[in-house]
Structure formats: structure tokens, C-alpha cells
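Asker: sequence? don't have it. structure:
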């Protein structure tokens, strides 16, 4: 999937075209055929989008893959559960950079090099990384065009112009079939109330759109064009075994789970950072095989629950809020965040599917899943869709305060 499209040619690793071999896909690494073999255990990779260097307004310097990173994504292939997991790491995450002190995660690559960037993420998450993949600015554009575009819901009108960086964003709200240029605009836009955090969540949306495209019946036919398309857009220390693992996972049509590094906004010496919430991060990283989180379920009275309309009416939102209050939840709020309209209801938790399932049971509707696409201000997010009909209680409690 996304890893399959990124563990491809580079000066360190040069991969040829995917080609049919019997009923299976193969790839060629230094002229040697690589056959698909899923990993025997979960393996992690770091994918980093490298910002371009502009020597003059609108003029990019030759690509050296040592600029700041606009986006960072930890990606896991888990053959046991046949799952691909991603963890979005905000570029402004506050980290310790040896020799430089506290700084932003996006500066780890130019200051410490790719290996130092990997070690920084390993210290942050406690997870071992198998390899890194650096993707330049053109990678999103070329990959999207190779797949024939992607379908994405643009949550707001996006307008921004930066002549010096040759960045011009003009996207209108609604469902859109984005070309490569438009997809690049979508993942780079950060000029709204959420800034880098909103951009990191949009990058999750883009990864999911890529997965849907590749998992569609016609997706397998597009795999063969990816190595050649991305040949000049990637630098990686991944080897033949990594490509074999990615091919093996892709051919098993894994499910995709997306997570977000939990934290809070922080200002230090007039600098804006994203400070990781260590307690919440342990719960999220437990999904990746990190240190086990506390086994006991959290008290529902302490859970922050965000309600977002995904097609539900104001009356349905009110009924959902009342039902949660009756079930003992006390930290409930309605968010105005835009999500794709017309969707069925869903309950999302950035910690675990079991936490989402508990809220779903109390509500009596929707689909529960682990996902970092909910509100960053909540533990659990409920997308209230057209099908939102809360389960009635045998004995009604007090209504929530107005």
C-alpha cells in the first residue's frame, strides 16, 4: 500500500518494475527478482516528506533530501492481524536533539541526518524502526497521478499563495477527485485554526485515500507503474526484504488503522510546539506493540467525548448527548469540525478499538474503530450520522445541563 509505493528505487536501493510472475507480483532489486513474502512479525518504517530548498523565489535547488521534514509517518506492517498501521507525528513535536538541545522534530533530518532522525523517533515512541523512506515534494504529485487521482473530502475552502515557495493552494470545499497537483496542495495546507495538527490529520486522510485506491479491484493493475514513477522521488535504506514484505502485505489486502500522536499545544520562548502526552501516547503506542498501557478501562466520567455531525441533525446530536449523559459520561462537547457528510455513524478512539466499542455499546449504534481521525481534544469522537438512533434506557436519568 503506501509503503509498497515508497519502498522503491533510490541511490541506496534501486528497484525495477513490478512484473507478473505466475499469479503473484514480483519486483526486481539490482536485477534480482524479489518475490512477495509477508513479514513474520510486525515491522516499523519511518516515512518522511522532505521540504524543498528554494534558493530564489519560486526556484528550487537540486534535491539533496536533507531539508526540514514537512510530514512524518510511522508505518507498521503487522502480519499477525493482517493490518497496516500508521502513526502521524506532527512536525512541531518537541524532541531532544543531541548536540542541539530541545527542538522540533522536523529539524532532526537536517541537523542529525536520516539515521539521527530515526533514532530521535525511536526515543520518542519507544519503537524500533526497520528503515527510513525520504520522499521529496514531487512524490505525492507523481504517485497520485500514477493512480489516476484520489477521491478526498475537502473540509473547507483552502486558499493560500506563497510565491517564494512556489506554493499556490486553491481548493473548494466538498468531495473532490484530486489530481497530483491538487493532492500536494491538500497535504501542504496548514493555514487554518489547527495549523500543523490539522495538516497532519489531512495527511492521514490522504493516506487512507491512497489505500482505498490501491485496495480497489483495479488497484493491483496500477502497482506495476509505481517503481518507475517514484524512482527519482525517494531515498531509502530499505532493502529487498523490506520490499518483499510490503509486496506480501499488499497482496493480502490488509485493513488500515490510522493513529495520531496525542499531545497538546505548547509555547516555549515564543516557539510553538506540540508536546506529546506521555500517558495518552502509551495507550496509542500499545497498538504498535509498545509498552503496555494500563489494563483497567478508564472511568467514563473522565472520558472526553466529542460529537461531530457527519449527516445527523441537531435533534440527533442532542439525543446522543443526552444518552451519553444518562450512561454516566460527563465530559461531552459538540465540535464544529467538518467531516464528510452523509456518512453512517462511527465511534473513533485514538487509544484502542475496545475503548471505542465501549462507547458504541452505550450508544447502541455506529461502527467502532481505532482511529486518529477524531478530534485531537477528545479521547473518543462520535461521528453522528443519519443512522444515529441512541438505545433507550430502562430508567432515565437527569438530562445534561443546557
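Answerer: Structure's in. What do you need? As the structure is a prediction and not an experimental result, all values here were calculated from the model.
Asker: from here on, contacts and neighbour counts on C-alpha atoms
Answerer: Noted.
Asker: So residue 190: helix, strand or coil?
Answerer: coil (DSSP: H, G, I helix; E, B strand; the rest coil).
Asker: Neighbours of it, how many?
Answerer: 18 (other C-alpha atoms under 10 Å).
Asker: Hmm, residue 203 and it touching each other?
Answerer: No - judged on C-alpha atoms under 8 Å, residue 190 makes no contact with residue 203 at a distance of 10.9 Å.
Asker: Show me the common contact partners of the two, please.
Answerer: Shared contacts of residue 190 and residue 203 (C-alpha atoms under 8 Å, 6 or more residues apart in numbering): none.
Asker: so residue 252, which of the three states?
Answerer: Per three-state DSSP, residue 252 ends up coil.
Asker: gap between the residue nearest to it when sequence neighbours are not counted and residue 286?
Answerer: Nearest residue to residue 252 in three dimensions, chain neighbours excluded: residue 82, at 7.4 Å (C-alpha to C-alpha, 6 or more residues apart in numbering). Residue 82 is 17 Å from residue 286, where distance means C-alpha to C-alpha, to the nearest Å.
Asker: list the contacts for the nearest residue to residue 145 once chain neighbours are set aside?
Answerer: Counting by C-alpha to C-alpha, 6+ apart, residue 145 lies nearest to residue 180, which is 5.0 Å off, once chain neighbours are set aside. Residue 180 sits next to 140, 141, 142, 143, 144, 145, 149 when contact means C-alpha under 8 Å, 6+ apart.
Asker: Any chance of CSV for those residues, columns secondary structure?
Answerer: Putting these into CSV (three-state DSSP) gives the following:
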residue, secondary structure
140, helix
141, helix
142, helix
143, helix
144, helix
145, helix
149, coil
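Asker: re the thing from before, quick check: the residue nearest to residue 252 touching residue 251?
Answerer: No - using C-alpha under 8 Å, residue 82 is not in contact with residue 251, being 10.6 Å away.
Asker: returning to that earlier point: out of the contacts of residue 180, which is nearest to residue 134?
Answerer: residue 140 (11.8 Å; C-alpha to C-alpha).
Asker: ok, structure two:
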């Protein structure tokens, strides 16, 4: 009798797994629409408790499933733009402190002239735990990175040497949080972040990480504030594993400028339209 129940429950589990996977693939086969969302990284250890903080990183993602292409547009945090409810133009990262992910998403949507339905906000714990989960990443550190700020939340201790190396979760955080040593300031940091993302995405989508998907889902639930349904994440994730992605990265075109003693990044509207048209195939 015990043997019967073992076999029964084993096949019951296999049935539900197959049912779930088949439904994912059915969803993929009939849905070739793009997935567009805004990714925001915040200066906090816990995304669930972060209120009144500014976003540290803002990136637009567009996954074009039909052409197996992922486009990423980084927004310099000092980009000057209009924010709903504010009298004057301000830095785009201020919007998160005023109204959270929803306000930042609508702000970037208005800035770029496109609809952005989804958002995802991640915290430091997600980065650290996720990189440790996939076994670290191999990346080239472009400059010596050394900086201390015990008053930061969490405290900031950065000490990385230039060169190719393996970063665990803690060192990956150091790499991402470093900002004051690049020759071209925030744009240099954006280049480093984009390179980091390319490596992490390619590593994550490798077959060896498939057994880690349940733990990835746990991290997603506990360290990501998002309105993207988990089933949608799974659908597009499996599609990306099966079909190798062509990853293209962009930086919002523009240049730094001082206005009334404040340093801003003024985006080039025409050059921005060209990038958006290229990503979304707008004629």
C-alpha cells in the first residue's frame, strides 16, 4: 500500500509539473507581444519597507519575443524632466520619492512618449542573494574601485581592483554601487551596470541554472516590488532560455548641464525618438 501511494504521488507531481509547463508553452505560442517594463533599483536593503527614497537606477526594458531581442535603455538619474504634481522640472530619480514606482513609471512614459504598463523595483538584498544563487559572475572591473561611507544605508564599503575576476553577491553590490571614480561620472557607471546586466542575464538563462528556478521565484516574491504577473515572467523566461537573446543597450541621449547651480542631464529629444523608434519599430 505504501508503495502504491509513493507511485501515485510521484505521478501526480509529474502531472502537475507537465500541466504547468505545457500551459506556459501554450501561452508562449499564442502571445508574441513585447514585454515592456521599467526597472528601478533603490538605495535600500528591503524593497518592501522603502518609502521616500530616490531610485538609484532606472532602466527601460523591452523584450521583443518575435525577434528574440532584449533592448535596455538606461536613464541617467539626473535627467531633467516634468513630474506630475511638481511645479518645476526636476531630476527623474526624485519621482520615486514623491510617488513610488507608479509615479516614476508614468514620468518615464511621458518623457519617452510610450506606454509602459509594467514596473519592477529591486533592492540590494535581491542583487546579493541572486548573484550568490547563480554561483557568482565573471566580469571585468574597469577601474580600481575604493570608497567608504559608513553612514549609507546599508553602509558602503567598496574595495575592488581593476581586472577580470569572479564577483560574489557582496562584491557585485560593491561593483554596482560604485559611482565616484569614473572619468565620465554617472555615464561611466551606466556602462558598468549595462555590462553587468548582460553577464547576469546570459548566466541566468544558461541550462545549468534551470534547477535553481524555484529559489529564483522565492527571491522574486520576497525582494521585488512589481506589477508583472509571475506567470508572465515564467512565460517570457522560458522563451528566453529556449531562444538565445540578442541584447542591445542604450543610454538616453543627452549631456550634463548646470542650471541655477544644480547639475542636470538634459536629454536630446530627437536622438531619443530615433532610439525609441528603432526599439519599437515605429515608422
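Answerer: Structure received. All figures in this text were calculated on a predicted structure; none of them were measured in a lab.
Asker: and the residue nearest to residue 145 of the first structure, what pairs with it in the second structure?
Answerer: Counting by TM-score structural alignment, residue 180 of the first structure lines up with residue 169 in the second structure.
Asker: Can you give me the distance of that match to residue 180 of the second structure?
Answerer: 21 Å.
Asker: Count the residues that sit near residue 290 of the first structure.
Answerer: Residue 290 of the first structure: 16 surrounding residues under other C-alpha under 10 Å.
Asker: Can you classify it by secondary structure?
Answerer: Going by three-state DSSP: residue 290 of the first structure is coil.
Asker: hang on, it packs against residue 127?
Answerer: Yes - between residue 290 of the first structure and residue 127 a contact is recorded at 6.3 Å, counting by C-alpha under 8 Å.
Asker: How about residue 147 of the first structure, nearest residue that isn't a chain neighbour?
Answerer: Per C-alpha to C-alpha, 6+ apart, closest to residue 147 of the first structure is residue 222, 6.4 Å.
Asker: residue boundaries of the helices in the stretch 51-200 of the first structure?
Answerer: For the stretch 51-200 of the first structure, the helices defined by DSSP state H, counting those that start in this stretch cover 108-125, 137-146, 180-188, 195-215.
Asker: most residues in a single strand of the second structure, which one?
Answerer: Identified as the longest strand of the second structure according to DSSP state E is strand 55-64.
Asker: After superposing, tell me the mean distance of that one to the first structure.
Answerer: Compared with the first structure after the fit, strand 55-64 of the second structure shows a mean deviation of 0.8 Å (mean C-alpha distance after the TM-score superposition for the first structure).
Asker: which outside residues touch that strand?
Answerer: 33-43, 69-77, 93-94, 96-97, 279.
Asker: same question, stretch 179-192 of the second structure
Answerer: Contacts of stretch 179-192 of the second structure (C-alpha under 8 Å, 6+ apart): 74, 76, 142, 143, 145, 176, 178, 251.
Asker: is it possible to export the contacts of residue 180 of the first structure to CSV including neighbour count and distance to residue 68 of the first structure?
Answerer: Below are the contacts of residue 180 of the first structure laid out as CSV (neighbours: other C-alpha atoms under 10 Å; distance: C-alpha to C-alpha, whole Å):
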residue, neighbour count, distance to residue 68 of the first structure
140, 23, 17
141, 19, 19
142, 20, 21
143, 24, 21
144, 22, 23
145, 17, 25
149, 22, 27
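Asker: if we go to the second structure, which of those are intact?
Answerer: Contacts conserved in the second structure for the contacts of residue 180 of the first structure, counting by both residues aligned by TM-score structural alignment, their matches' C-alpha atoms under 8 Å: 140, 141, 142, 143, 144, 145, 149.
Asker: And those, which is closest to residue 100 of the first structure?
Answerer: The closest of these, once distances to residue 100 of the first structure are taken by C-alpha to C-alpha, is residue 140, at 31.0 Å.
Asker: what's stretch 195-209 of the first structure aligned against in the second structure?
Answerer: Taking TM-score structural alignment, stretch 195-209 of the first structure hits residues 185-199 over in the second structure.
Asker: now do stretch 112-132 of the first structure
Answerer: So stretch 112-132 of the first structure sits over residues 99-119 in the second structure, by TM-score structural alignment.
Asker: What residues in the second structure pair up with the helix or strand hosting residue 320 of the first structure?
Answerer: Per DSSP states H and E: residue 320 of the first structure is located in helix 314-326. Counting by TM-score structural alignment, helix 314-326 of the first structure pairs with no residue of the second structure.
Asker: ditto for stretch 347-360 of the first structure
Answerer: Going by TM-score structural alignment, stretch 347-360 of the first structure sits over no part of the second structure.
Asker: Ok, stretch 69-82 of the first structure next?
Answerer: Going by TM-score structural alignment: stretch 69-82 of the first structure matches residues 55-68.
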